[in-house]
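Chemist: coordinates only, no sequence provided:
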């Protein structure tokens, strides 16, 4: 069942144009791949509400959110930079996802601690970001997203700077969180085979358009279009 629908979505920046129509099913992880400049980050920004389309509609769970500001969309976005505040503990950084002023109710505190525990940070909540590893900082940023309890999670290359083993660990964590919290996840990565390993579906963009989309295990082994074959470095 379609959870996210991008209906004839158009966006332009100078001479560059994005034109996308596609659907993403509920509780799926989709790897959004493509060369630099393909429009991947722009597409996530449109879904999140940080950019406004020139035309078209964005529907989440059959509700048109095209005109809503980011805070009023059922969407959370995590960027490559973790954006943790250096002077705040991991607990407070995560709690910002629940309340920007850190005015937490008892229920809010329970949500924060559950998110920290789910991310494997329960014993580190009082530490500052500088006192934990890069992977743990990324876990804290992910826990902050969880605190917002929104069903659509957008990940814009958040694990690029991590070592391969840590990237795999984070991808596995995302998959566990997706299943536990019934999330729908769209993950941008410039490492297509790593991303596809955790995703059920791959969406390949090129020059502002979705050129190919399908099940990960099929599309990564048997790309149909010359653009995707070239991107994956398949022989002609």
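Modeler: Alright, I've got the coordinates. Source: prediction; values computed, not measured.
Chemist: C-alpha from now on. contacts and neighbour counts both.
Modeler: Fine.
Chemist: what number of residues lie near residue 78?
Modeler: A total of 19 residues lie near residue 78 under the criterion other Cα atoms under 10 Å.
Chemist: surely it touches residue 159?
Modeler: No: applying Cα atoms under 8 Å, one finds residue 78 not in contact with residue 159, separated by 10.1 Å.
Chemist: need the contact list for residue 206.
Modeler: When the contact criterion is Cα atoms under 8 Å, 6 or more residues apart in numbering, the partners of residue 206 are 34, 35, 37, 38, 39, 227.
Chemist: here's the one I want to compare it with:
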């Protein structure tokens, strides 16, 4: 079955007041861009898909991923990855430790896991960076490590919460293209929330305006 993320008549309220309403299907390798100003409910939409809506918010409708209804599953069972504005790398772990943390349990054996991490670093142009402290990385390097850590967890869909907004213009285009290319290569449906039209244009998929 092709990877698809279905948001079936999703409606989110905040203390009873309507906030977000969306009915959409995101196909494998496609990026659906959700645009709107700050405070309109873009990040809340992603929280609903992740299963992490904060108190005071409620949701109706269904969320289906690859045909499975995940609406009421806990976040760790949903197989949905997310990238935020901040990389959120673990400061107490090395670069390799951050990547190894995401490796699935079925990948057993220290040597096999280490080889997996080394291969992942090479794919993002950071071969040999495994022992490094994340604090010593540049912004672009941190963004690449955060992306690969998320992909190593083998998600079935990808959520992007304005992860490019803190990068300078040149780096923004580079990292944005890397994220979209990796998602397409792995056939992941992608839900991007942004206030920047350049992000949506680079994504090349359908665009929904909130508000």
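Modeler: Done, it's in. This one's a predicted model, so the numbers in the text were calculated from it and none came from an experiment.
Chemist: got CSV for the contacts of residue 206 of structure 1, with neighbour count, distance to residue 166 of structure 1 and secondary structure too?
Modeler: Compiled in CSV, the contacts of residue 206 of structure 1 are given as follows (neighbours: other Cα atoms under 10 Å; distance: Cα to Cα, whole Å; DSSP: H, G, I helix; E, B strand; the rest coil):
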residue, neighbour count, distance to residue 166 of structure 1, secondary structure
34, 26, 22, coil
35, 16, 23, coil
37, 13, 26, coil
38, 20, 27, coil
39, 24, 27, coil
227, 17, 30, helix
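Chemist: most widely separated two among those?
Modeler: Longest distance between any two of the contacts of residue 206 of structure 1 is 14.6 Å, between 39 and 227; criterion Cα to Cα.
Chemist: which one is residue 184 of structure 1 nearest to, not counting chain neighbours?
Modeler: In space, not counting the residues next to it along the chain, residue 184 of structure 1 is nearest to residue 27; the distance is 4.3 Å by Cα to Cα, 6 or more residues apart in numbering.
Chemist: which parts of stretch 194-201 of structure 1 are buried?
Modeler: For stretch 194-201 of structure 1, burial by neighbour count (16 or more other Cα atoms under 10 Å) applies to 195, 196, 197, 198, 199, 200, 201.
Chemist: longest helix in structure 1, by residue count?
Modeler: helix 164-181 (DSSP state H).
Chemist: mean deviation of that helix from structure 2?
Modeler: Relative to structure 2, and after both are superposed, helix 164-181 of structure 1 has an average distance of 1.1 Å to its aligned residues, where the measure is mean Cα distance after the TM-score superposition for structure 1.
Chemist: got a list of what the residue nearest to residue 184 of structure 1 touches?
Modeler: 178, 179, 182, 183, 184, 185.
Chemist: which one (most neighbours) among those?
Modeler: residue 185 (27 neighbours).
Chemist: separation between that one and residue 153 of structure 1?
Modeler: Spatial separation of residue 185 of structure 1 from residue 153 of structure 1 under the definition Cα to Cα, to the nearest Å is 5 Å.
Chemist: verify the contact between residue 89 of structure 2 and residue 148 for me.
Modeler: No: taking contact to mean Cα under 8 Å, the distance of 11.3 Å between residue 89 of structure 2 and residue 148 leaves them out of contact.
Chemist: specify, as a residue range, where the longest helix of structure 1 falls in structure 2.
Modeler: Residue correspondence for helix 164-181 of structure 1 in structure 2, counting by TM-score structural alignment: residues 169-186.
Chemist: and the matching stretch, what's buried?
Modeler: Within stretch 169-186 of structure 2, the residues that qualify as buried by neighbour count (16+ other Cα under 10 Å) are 172, 175, 176, 179, 180, 183, 184, 186.
Chemist: residue 79 of structure 2 matches what in structure 1?
Modeler: With TM-score structural alignment as the criterion, residue 79 of structure 2 matches residue 74.
Chemist: give the buried residues for the longest strand along structure 1.
Modeler: When secondary structure is assigned using DSSP state E, the longest strand within structure 1 turns out to be strand 2-13. Residues of strand 2-13 of structure 1 classed as buried: 3, 4, 5, 6, 7, 9, 10, 11 (neighbour count, 16+ other Cα under 10 Å).
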